[in-house]
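[1] sequence and predicted model, in that order:
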Amino acid sequence: MNIPVSSELLDGCVLALLADKDYYGYTITQQVQQTITISESTLYPVLRRLKKDGALETYDEPFKGRNRRYYRITPLGTQRLGEIRHDWEDYKHNIEWLLKKEGEI
């Protein structure tokens, strides 16, 4: 089933990944794609927006003669992740309630 993913939920997925360790853009894309259907071209604007909003910061590391841009969650990003997780729990609970109604409506 292909359920559209809101930008809020996508932000949460990226921030949750980066809460554990820093990743470069391609790896973030690969990790997210293991869970939800999303194109690479969708994720890079999300990373840029989160950086612009102060939720992420970047740094470059050399790799085989090139630089890889790594993303790191900031304290503001950690706070935002907490808010998204809270909102997700409420949303998930409400959707589960609706889906379990089985003709009660």
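    Sure thing, it's come through.

[2] hey, let's count contacts and neighbours off CA atoms from now on
    Noted.

[3] contacts for the biggest helix by length in the chain?
    Across the chain, the helix with the greatest residue count (assigned by DSSP state H) is helix 75-99. Under the contact criterion C-alpha atoms under 8 Å, 6 or more residues apart in numbering, helix 75-99 has outside partners Glu8, Leu9, Gly12, Leu15, Ala16, Ala19, Gly54, Ala55, Leu56.

[4] ok, the first one - contacts?
    By C-alpha under 8 Å, 6+ apart, the residues touching Glu8 are Ile84.

[5] sorry, back to before: buried sites along the longest helix of the chain?
    Neighbour counts over helix 75-99 (16 or more other C-alpha atoms under 10 Å) mark Gly77, Thr78, Arg80, Leu81, Ile84, Arg85 as buried.

[6] in JSON lines: these, plus distance to Val32.
    Shown next, in JSON lines, are the buried residues of helix 75-99 (distance: C-alpha to C-alpha, whole Å):
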{"residue": "Gly77", "distance to Val32": "17"}
{"residue": "Thr78", "distance to Val32": "18"}
{"residue": "Arg80", "distance to Val32": "18"}
{"residue": "Leu81", "distance to Val32": "16"}
{"residue": "Ile84", "distance to Val32": "16"}
{"residue": "Arg85", "distance to Val32": "16"}
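
[7] pasting the second one now:
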Amino acid sequence: MNMKRKYPDCGKKILAIHDAMDVLNGKWKVSIIACLCYKSMRYSELLREVKGISGKVLSRELKDLEINQLVQRNVQDTQPVTVSYEITDYGVTLKELTDVIAQWGFLHRERILSRKTN
């Protein structure tokens, strides 16, 4: 059977997946998005919440997420200046994805741990 006929949109789907992965690539972006889906956070809060990320990497990831219009940086004119980050309306479209990934992660962890204990 000719695979092109059976899955005519496979190439388009793969291209779309590659586009999404280019935006969400790396170890931390999805975690940052997941945190910001619930509330806006200051840089130091994100640094505490996303366990294991360095300050330099967090800064870079936040800039990338800003460029891709998923996160907005808000500067308040206070003394000292207060900066917070919040998910954009466009970024909120990824909440369902982060929920599904988290659910799969919970199930996978249970599966692997139960296999090790048996």
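    Cool, got the structure. Since the structure is predicted, the reported quantities are computational estimates derived from the model, not experimental observations.

[8] strands along structure 2, start to end?
    In structure 2, the segments counted as strands under DSSP state E are 41-42, 71-76, 82-87.

[9] the first one vs structure 1, mean deviation?
    After superposition onto structure 1, the average distance of strand 41-42 of structure 2 to its aligned residues comes to 2.4 Å, using mean C-alpha distance after the TM-score superposition for structure 1.

[10] ditto for the last one
    Mean deviation of strand 82-87 of structure 2 relative to structure 1 after superposition (mean C-alpha distance after the TM-score superposition for structure 1): 1.8 Å.

[11] which bit of structure 1 covers that strand?
    Taken onto structure 1 by TM-score structural alignment, strand 82-87 of structure 2 occupies residues 68-73 there.

[12] the first one now?
    In the comparison with structure 1, strand 41-42 of structure 2 aligns to the range 23-24 (TM-score structural alignment).

[13] mind listing what Gln72 of structure 2 touches?
    Applying C-alpha under 8 Å, 6+ apart, we find Gln72 of structure 2 in contact with Glu66, Tyr85, Glu86, Ile87, Thr88.

[14] relative to Gln76 of structure 2, how far out is the residue nearest the centre of structure 2?
    Centroid-nearest residue in structure 2, with C-alpha atoms, centre = their mean: Val30, separated by 1.5 Å. Val30 of structure 2 sits 26 Å away from Gln76 of structure 2, going by C-alpha to C-alpha, to the nearest Å.

[15] what comes into contact with stretch 29-38 of structure 2?
    So stretch 29-38 of structure 2 is contacted by 24, 46, 49-50, 61, 65, 70-71, 85-87, 91-92, 94-95, 98-99 (C-alpha under 8 Å, 6+ apart).

[16] rewinding a little: which stretch among the strands of structure 2 comes nearest Ile14 of structure 2?
    Checking the strands of structure 2 against Ile14 of structure 2 by C-alpha to C-alpha gives strand 71-76 as the closest, at 25.3 Å.
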